[in-house]
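Engineer: any chance you can model this:
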Amino acid sequence: MRSPNAVIALFGAYFLLQVVVRQIIPPALRIDEAQQILFSQWLALGYDAQPPLYNWYQQAVFALLGTSMATLAFAKNLILFLTFAVFVKTAERVLEDKRLVAVAAMALFVIPQVFWQAQRDLTHTAMFMLTFSLLLYCSIRLLQRPTTMGYLLVGLIAGLGMLSKYNFALALPAVLFAVMLHPQGRSRIFDRRFLLTIAVSIIVFLPHIFWLIDNLAFASEVTLKRMAEDAPESRALQIGRGLGRFIAGSLIIIAIPTALLALASKGKLTRSATHSNPWLRFFLHYFIAIATLMAIVILMTTMTELRDRWLLPLLLPFPILAALFLGQRLADIQEFAVRFLPVPLIMLALIPVAMLLAQPLTAARGRASSSNYDWQAFQRHIAEKEGISPSVIVTPDWPSGGNLRFVFPQVPVATTIYNDYDPPFKITDEHPALLVWTGDDDSVAELSQWVEGQLNLKVKTPTRHLVDLPHFYPIKDRAVRYNYAVVTPNDLLK
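Structural biologist: Below is the predicted model:
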């Protein structure tokens, strides 16, 4: 409890264990994992509705360590570990009693979107969490000790944050507001070196801005649709629903840590604050700014859908705020910490077990999931039973595309979604084009059009084949339907 470095080491061991766990559970790639494998085929200034920082990072890991489930899991868990490490170091800078550093770190872990969602998926959100943690740490460090390097680092992290997720743009003014109201804040902001911060952040983000200008509709279409899901016709109702979703999403995130902290401190808050803590005010000002900014955004855009994972990084400092509050009012911090820490520590031990059991238990209940698809079985069917060695694989969605690329690592895989990837290929009798999709729909025409666009040749409608294969964990009376069609030179018309 008294060693923040020991807390960091504990989380290091935990996330290494999670890398091992990912090797044991079904090898079907989840949505974000599949996207990383698919995007690793080409380097671009932007890809879709998310900024490209995590994609670039994942490509660098693949380039250094190879493409495998181990490197995929390692990349993700390294980001989560670094987030906790920076979070601990941030808490250490503002909390006088180091036992509360452990409390704050464990309070962060028990947030459901952290201990479950972020470890199962959420790549871009995980990168947002890391860059925002770094922004907080470096901003606090700059307030405590201003250096030229400190200003440069804040600018670099601000630029990288904007490359991690677009709603990082909400975090920047909120942190700036909290800094401005800090006793040393104005002198730091009006220091001429703050211009270096602004310049570096713009330089880092600038290349992606050029891509965003040319692809604004493509980058925003999906997000705007999600933000307006189930919107009522009345503008007042839209605003009301948006504000309600913001409040509800925030409560979902902070509910469990708040409940555990309250139970552990019950009857222990026997003294009043002896002095005004500038760091407590710093984090309060940050959350006031976030709430105000979110209200303004909802009023201006009338968004009606706010998912809790979008809010998670913005609410990341809540455990530190709670620890600062408790540090001023607890009569016996040792007793409080001893009462609080067992539950998070038990969860730390049980979450890997839950992840191991989640998929087989889901299958045993008869529920199907794309995470339980057996893409290796499909690869064996194509390569061994059918004897097909494709020159290119085309599919209509990125989850299928990423999984196909993973099991056919030497074959370029394209989707009809991302038209900026034009892999070189040549259709021959030995190496035809393979069109693949899942489900009952007929996508032959759509996928054939992609081939036509690449080759500037007409494609005769190829024959649709299908094969039903069991799930990785078999489900009684259920199978996965894989559809495929083969385009050979005989199917090409000039």
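Engineer: please make it C-alpha for all contacts and neighbour counts, starting now.
Structural biologist: OK.
Engineer: list the contacts of the helix or strand where Leu284 lies.
Structural biologist: Following DSSP states H and E, one finds Leu284 within helix 278-301. Applying CA atoms under 8 Å, 6 or more residues apart in numbering, the contact partners of helix 278-301 are 94, 170-171, 173-175, 177-179, 181-183, 239, 242-243, 246, 303-304, 314-315, 317, 321, 324-325.
Engineer: which parts of the stretch 351-494 of the chain are strands?
Structural biologist: Assigned by DSSP state E, counting those that start in this stretch, the stretch 351-494 of the chain shows strands spanning 392-395, 413-415, 433-438, 458-459, 465-469, 480-487, 492-493.
Engineer: next step: the contacts of helix 278-301 restricted to helices.
Structural biologist: Residues of those located in helices (DSSP state H): 94, 170-171, 173-175, 177-179, 239, 242-243, 246, 321, 324-325.
Engineer: list only buried entries from the residues you listed.
Structural biologist: Neighbour-count burial (16 or more other CA atoms under 10 Å) applied to the ones in helices among the contacts of helix 278-301 gives 94, 170-171, 174-175, 177-179, 239, 242-243, 246, 321, 324-325.
Engineer: pick out the most distant pair among the residues you listed.
Structural biologist: Within those, Val94 and Ile239 form the most distant pair, 36.7 Å apart (CA to CA).
Engineer: mind checking how far Gln449 is from Val392?
Structural biologist: Separation of Gln449 from Val392 (CA to CA, to the nearest Å): 14 Å.
Engineer: to compare with the earlier structure, here is another sequence to fold:
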Amino acid sequence: MTEGIRIDARDAAPTIRGEQGHLLAALLAYFAAHLLIQMTVTGSLERDEAEIVYLAQQLQLGYGTQPPLYAWLQWLAFSMFGLNLFALALPKVLILLALYLGMYRAARPLIGVHGALAAAASLVLFPQIGWESLRDLTHSVLLTSVACATLWCYFAVLRKPDARGYALFGLLVGLGLQTKYNFGIFLAGLVCASLLVREHRHVLWNRKVVIAAGTAFLVFLPHGAWLMQNLDAAAAGTVRKLAEGAGEAGYLDNVGAGLASLLSATLAFAVLPVLVYLFALRRLRKQIAFDLRAPESRFFLCLYASFLALLVAIVLTGEVGKIKDRWMMPLLFSLPLALFAVAPRLPRRAAFERLRPVVVAVGLLVLILLPMRTWFGPALGKIAPPHHPYPELASELVRRFPATTTVVTEGTLIAGNLHFEQPRLRTLLLEHAIRSEERLAGQVLLVMDEDATPGWLDRFRQACPQAQVTEQGRIRLGYRFGGKGSMTFDYVHLNVEDTTCCCQS
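Structural biologist: Model prediction:
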């Protein structure tokens, strides 16, 4: 059954196979180059990278504020290849490869092979996908990739609404909810758009929906059970991030700040590809005619309208002051596909040929600038986490305390970097160590940087009164890659004699 979806059959099979091969070869070469660069640039880990190294120390059903799926994949990579840069970068590279291929597969039945190539290649134009995803992002990359796969599966089920398709859709939904919790916004928008488009509603909404719902429930159930038992811990980080920028001036001021932040985040995400399209397709503008009557055109309009309504509703609570541009990734990644869908008369081959050199130039620029940011950033006065002296700190701590294997610190940036440089060091966050029931026995090392919360040692000793301080000091290390200045780290070495001592608040 194909009612409600317009299938573009203008592309011959040899053309499809040839273009698919070219796309796959280009993507493999691009991400292989990135992987090679990642392994040769020996800077400290970025924030998200350090966080995922910290989380992947062990398998858990939940990891505080972050859903577990990326940490599971990273744990698997470390288990197979060891704790190294290759294993750290490999999951993200494969996820990004799946994102680009998923966009192509989702778009091809709707807008033809050349339109699909243009839509997939255009992903590199979004700064948060083309640049930030390669630089640091983890969970958001996986979220966007699963959202893209879900969109592809949605249209596949629309073309062939069989039980297997509904089960696959449910599987992707269950996995998506374990990438980041704001996958729920994408899912809600998708459901709303599906219900609002009559042709889609008549095809999809039948008893087979139970198959999708049941599959999603079973896939999400293990983490969902953990989530219900740890709801406060899981929600705390999300609530804190949403509340950034929301002051105490009053409801209207907070709503105004939230709406302004929403507009700013949307523009930051979409303005570059929009400008590129306006420039590259300027000679084709007379052939652009929007057709809002087709089901797929109305679907995308309803999809984005639903996203907007959901986000505005969240802002209207008065509790949201800051919306980050990377939160737009799973919501707006399909904009190029939507453009070709609502402008069916746009010559797709010509559009792709005009976009291709720009996309290639942007991709090459990203590959060049990523390592240069690390190598030459300090000379320009730009100090970032890769310039922090965590490898030197890890070596110094191991030299001074060779028998110590447990390190407690306050942030995942330090914790992940120390464990990555010295895998034998088990790292814990101070807050987790205080609140958890994990046993801390023997030699324990507390390490904090200049940004640590005052009173951190008193908090630890209050929670673990049996701990005895054996040494306390300070280590000052210069920035890496010639950066001017230095970082100071305070450390306290303790001996927990009583093996029954557990850190409890």
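Engineer: work out the TM-score between the chains.
Structural biologist: The TM-score (TM-score structural alignment, normalised by the length of the first structure) is 0.90; 482 aligned residues with a CA RMSD of 2.7 Å.
Engineer: after the helix holding Leu284 of the first structure, next one along is what?
Structural biologist: Beyond helix 278-301 of the first structure toward the C-terminal end (DSSP H and E), the next one is helix 308-311.
Engineer: in contact with Leu261 of the first structure: list those residues for me.
Structural biologist: The neighbours of Leu261 of the first structure, taking CA under 8 Å, 6+ apart as the test, are 107, 340.
Engineer: swap in 10 Å and give it another go.
Structural biologist: By CA atoms under 10 Å, 6 or more residues apart in numbering, the contact list for Leu261 of the first structure reads 103-104, 107, 319, 322-323, 326, 336-337, 339-341.
Engineer: would you turn those residues into JSON lines with secondary structure and neighbour count?
Structural biologist: Shown next, in JSON lines, are these (DSSP: H, G, I helix; E, B strand; the rest coil; neighbours: other CA atoms under 10 Å):
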{"residue": "Val103", "secondary structure": "helix", "neighbour count": "27"}
{"residue": "Ala104", "secondary structure": "helix", "neighbour count": "26"}
{"residue": "Ala107", "secondary structure": "helix", "neighbour count": "25"}
{"residue": "Pro319", "secondary structure": "helix", "neighbour count": "26"}
{"residue": "Ala322", "secondary structure": "helix", "neighbour count": "20"}
{"residue": "Ala323", "secondary structure": "helix", "neighbour count": "25"}
{"residue": "Leu326", "secondary structure": "helix", "neighbour count": "20"}
{"residue": "Phe336", "secondary structure": "helix", "neighbour count": "22"}
{"residue": "Ala337", "secondary structure": "helix", "neighbour count": "18"}
{"residue": "Arg339", "secondary structure": "helix", "neighbour count": "15"}
{"residue": "Phe340", "secondary structure": "helix", "neighbour count": "21"}
{"residue": "Leu341", "secondary structure": "coil", "neighbour count": "18"}
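Engineer: farthest pair in the ones in helices among the contacts of helix 278-301 of the first structure?
Structural biologist: Within these, two members stand farthest from each other by CA to CA: Val94 and Ile239, at 36.7 Å.
Engineer: and the aligned partner of Asn483 of the first structure in the second structure, how close does it get to Leu446 of the second structure?
Structural biologist: Aligned counterpart of Asn483 of the first structure in the second structure: Asp490 (TM-score structural alignment). Relative to Leu446 of the second structure, Asp490 of the second structure is positioned 8 Å away (CA to CA).
Engineer: can you pull the residues that touch both of those two?
Structural biologist: With CA under 10 Å, 6+ apart, Asp490 of the second structure and Leu446 have common neighbours Gln472.
Engineer: more neighbours: which of those two?
Structural biologist: Leu446 (22 against 15; other CA atoms under 10 Å).
Engineer: isn't that one up against Leu430?
Structural biologist: Yes. Using CA atoms under 10 Å, Leu446 of the second structure makes contact with Leu430 at a distance of 8.5 Å.
Engineer: spit out the residues that contact the two alike.
Structural biologist: Common neighbours of Leu446 of the second structure and Leu430, counting by CA under 10 Å, 6+ apart, are 407-410, 456-457, 460.
Engineer: sorry, back to before: so which of the ones in helices among the contacts of helix 278-301 of the first structure comes closest to Met127 of the first structure?
Structural biologist: Distance to Met127 of the first structure, by CA to CA, is smallest for Ala171 among these, at 13.8 Å.
Engineer: what does that closest one align to in the second structure?
Structural biologist: Aligning on TM-score structural alignment places Ala171 of the first structure opposite Phe186 in the second structure.
Engineer: so what's that match up against?
Structural biologist: Per CA under 10 Å, 6+ apart, neighbours of Phe186 of the second structure: 143-144, 147, 150-151, 176, 192, 303-304, 306-307, 310, 328, 330-332.
Engineer: hang on, the earlier thing: from Asp162 of the second structure, how far out is the match of Asn483 of the first structure?
Structural biologist: For Asp490 of the second structure, the distance to Asp162 of the second structure equals 61 Å [CA to CA].
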